[in-house]
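Peer 1: following is a predicted model, sequence given first.
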Amino acid sequence: MAAIEFVANSSLELVKTVITFLTDPKNFGTNNQWTLIRPATVEAITDKAILKGVGDGKDEIYIGIKIESSGAAGTDAAIVLNGFAGYDSGLEWEEQPGAIYHKYLPIIPLVETSRLNCWLTATTSRFILIIQLSTQYECCYMGFFKPVAVERQYPYPLAIGGSYIQGKSWSSTSAGHSGFMNPGSDSYGGLGALGTVPTADTPAQDTTSLRIRRPDGTWRAAQNKGPGETALKFEKLCVWPQNTKPTNVLTVLDNSLTIENVIMFPLLLYETYPAGVIGQLAGIYFIGNREDLAAKDTLIHEGRPYKVFSNVHRRDNDEYFAIEWF
């Protein structure tokens, strides 16, 4: 695992710094680093890039990053996130094999002219990026999650998560502007009577910040919350424990603040139809009732550091998480 903290002054500078770090063999060992497939060099990146990770040495993990500008005079920027099942040099970025086919892709919403403080932690299988934008924290998760499956039962467990979707702004305070660890939608998510199994996708389907690739090659959006209260009851995929609104989880105090002082849970991907835990997001943990913690705190657990952040603009007790920082 490797980690870096850096500052960027534009979305392009941010993307180039991330890719430079991921493709440096000194950070992962010879032949274990990520590979930049398109374009040929970091210097040649203008708005789009495709990367490949090696995973455990037998994998080929394909992800895509694209920069989009919007707003008056391009003041709003978005880093658009995608995942692929392969690479074809004859196809465009959006057309790569197995690409997310939903209308709106996950993004990291930014302000183009702002100073961006960034935290990046990466393995050969996935990376997590946190970006401080004024007093809020945007984020992404790109790469494999840990499936609950026997060997080869889940051949390509790819997760692509941001903190909003295409066409939306960093300034929104809606339910949809929420990190991949607690994905929401701006669309109503309920369907049918309480307790009734949905027979079709809800209106909120495919409009959230987190997508995973299922074993059959289809992409599924995860949703924990939305404008309607029943949105929590009917979505096909959610992230536990933050889908349960665990506000009053106990904090245990002692003389020194470490990761043992808080209750820390893995983030589990849980399908409701069909029901069952399908995997765990790697390197990130939910922190319960964190009244003694703040964003950017560093916790030490068994001699290893973890960085604490909050979900975008939220400061509620159940909206904090920690990422591995080693």
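Peer 2: Cool, got the structure. Everything numeric in this text was worked out from a predicted model, so none of it was measured.
Peer 1: switch to C-alpha atoms for all contacts and neighbour counts from now on
Peer 2: Will do.
Peer 1: where along the stretch 101-250 of the chain do the strands fall?
Peer 2: 106-111, 116-122, 126-133, 136-144, 146-147, 158-161, 164-165, 210-213, 219-222, 237-240 (DSSP state E, counting those that start in this stretch).
Peer 1: adding mean neighbour count and distance to Ala85, write those out as a markdown table.
Peer 2: Output for the strands of the stretch 101-250 of the chain, formatted as a markdown table (neighbours: other C-alpha atoms under 10 Å; distance: least, C-alpha to C-alpha, whole Å):
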| stretch | mean neighbour count | distance to Ala85 |
| --- | --- | --- |
| strand 106-111 | 28 | 17 |
| strand 116-122 | 22 | 20 |
| strand 126-133 | 22 | 15 |
| strand 136-144 | 25 | 11 |
| strand 146-147 | 19 | 17 |
| strand 158-161 | 28 | 9 |
| strand 164-165 | 33 | 21 |
| strand 210-213 | 26 | 9 |
| strand 219-222 | 24 | 11 |
| strand 237-240 | 24 | 21 |
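Peer 1: alongside the first one, take a look at this:
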Amino acid sequence: MAFEIGTASDYRDLLDRFHTFITTHADLVAANQQWQVIRWTTDAQNKELILKAPGLAGAEEIYCGMRTYESASSAYYMWDLNGFIGYNAANDFYTQPGAISSWLPMMSLWNTAIPYWFVANGRRAVVVAKISTVYQTAHLGFMLPYATPGQYPYPLLIGGSMTGQRGRNYSLISPNHRHFVDPGEDSQNAANTACMLRGPSGAWLSFQNRYYSGYEYRYDGRRPVWPGVYSRLDSLRESPDGTYVLTPIVLLQYNSSSDHDLFGEIEGCFHVSGFNNAAENLINIGGVDHLVVQNVHRTTVEDYWALRLE
């Protein structure tokens, strides 16, 4: 519905620009899909933004938040990302109703110029930020559930590029440092990852495609994100006419060898082959540009996805 491309002066200015974009962009306002600010605080160290999204018809209440923090001595500059089921003015960022507990999805940024891409509608927002030669991402809002609103009323997906559990710096090389479209962790049973979905029961569910054991391995565990968990993605490439196939990104859960739950797909985000491709390329499909994004520092053919710029 709306997108913006620009360059912020640093990680705090990036949040200022996102605040302006999500609440005042002309396309969002014209569709009555601009987000409402519930809390906006700033001080010498931190900025905190809690928002309420209206949905596509203006009838929903979708609560998300971002909070900056830094450690100049350790050279990390972060956005914490969180999702809620409501708002209590007496509570801090980490104890809002329904908040993710323990380690949060986050973006690892820096204190200098940041090229960025913002995309949003009334249901969800996606951020892509370029830090040196790596890319950081965030997802705030609803995914597209394979269910009716009555069956699954609050499919809130909070995604980032890592969690606070493992490291902070944007240059970290670790399975924990992966985008929410193909997430990972340093352990095989992480309770929190960079891809957290509020499930139909109301519990936060973590998703994981990779883990570390001397090497970055695929982890075909209980909750993968398809098709990133698929082991033959390196065999996919562009079509004979040079066009690229964009594959929906689906959140699923294995209950047994024959019982799978398909929660839904991430709106406007698609896997794309990296053959003859590169980050920041634009793929035009049906008159709409799709931005090619690499998964943090990774540039193998299986580590790319595309973001619809509308």
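Peer 2: Okay, I see it. Computed from a predicted model, the values in this text were never measured in an experiment.
Peer 1: need the TM-score between these chains.
Peer 2: Once superposed, chain against chain, the TM-score is 0.91 (TM-score structural alignment, normalised by the length of structure 2); 300 aligned residues with a C-alpha RMSD of 2.0 Å.
Peer 1: still on that earlier bit, for Thr298 of structure 1, find the nearest of the strands of the stretch 101-250 of structure 1.
Peer 2: Judged by C-alpha to C-alpha, the one of those that comes nearest to Thr298 of structure 1 is strand 116-122, at 12.2 Å.
Peer 1: how close does that closest one sit to structure 2?
Peer 2: By mean C-alpha distance after the TM-score superposition for structure 1, the fitted strand 116-122 of structure 1 averages 0.6 Å away from its aligned residues in structure 2.
Peer 1: report the angle between the axes of that strand and strand 106-111?
Peer 2: Put simply, strand 116-122 of structure 1 runs at 150 degrees to strand 106-111, going by axes from the mean of the first three to the mean of the last three C-alpha atoms, to 10 degrees.
Peer 1: would CSV of the strands of the stretch 101-250 of structure 1 with distance to Gly57 of structure 1 be doable?
Peer 2: As requested, the strands of the stretch 101-250 of structure 1 are exported to CSV (distance: least, C-alpha to C-alpha, whole Å):
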stretch, distance to Gly57 of structure 1
strand 106-111, 27
strand 116-122, 15
strand 126-133, 13
strand 136-144, 13
strand 146-147, 16
strand 158-161, 16
strand 164-165, 32
strand 210-213, 20
strand 219-222, 25
strand 237-240, 28
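Peer 1: closest one to Ile67 of structure 1 among those?
Peer 2: Per C-alpha to C-alpha, nearest to Ile67 of structure 1 of these: strand 106-111, 9.4 Å.
Peer 1: how close does the closest residue to His179 of structure 2 other than its chain neighbours get to Asn111 of structure 2?
Peer 2: Excluding its sequence neighbours, the residue lying closest to His179 of structure 2 (C-alpha to C-alpha, 6 or more residues apart in numbering) is Ser161, at 4.4 Å. Going from Ser161 of structure 2 to Asn111 of structure 2 by C-alpha to C-alpha, to the nearest Å gives 17 Å.
Peer 1: more neighbours: these two, which one.
Peer 2: Here Ser161 of structure 2 and Asn111 are compared on neighbour count by other C-alpha atoms under 10 Å; more neighbours surround Ser161, at 28 against 18.
Peer 1: would you confirm that the more buried one contacts His177?
Peer 2: Yes - using C-alpha atoms under 8 Å, Ser161 of structure 2 is in contact with His177, at 5.6 Å.
Peer 1: quick check: Gly228 of structure 1 touching Gly184?
Peer 2: No - Gly228 of structure 1 lies out of contact with Gly184 (C-alpha under 8 Å); the separation is 10.9 Å.
Peer 1: so between these two, which is more surrounded?
Peer 2: Each of Gly228 of structure 1 and Gly184 has its neighbours counted (other C-alpha under 10 Å); Gly184 has more, 32 against 13.
Peer 1: residues in contact with the more buried one?
Peer 2: Contacts here follow C-alpha atoms under 8 Å, 6 or more residues apart in numbering; on that basis Gly184 of structure 1 touches 175-178, 208-209, 222-226.
Peer 1: go again with 10 Å.
Peer 2: By C-alpha atoms under 10 Å, 6 or more residues apart in numbering, the contact set of Gly184 of structure 1 is 163-164, 174-178, 204, 207-210, 221-227, 231-232, 238, 243.
Peer 1: let me see the contact set for Pro215 of structure 1.
Peer 2: By C-alpha under 10 Å, 6+ apart, the contact set of Pro215 of structure 1 is 152-158.
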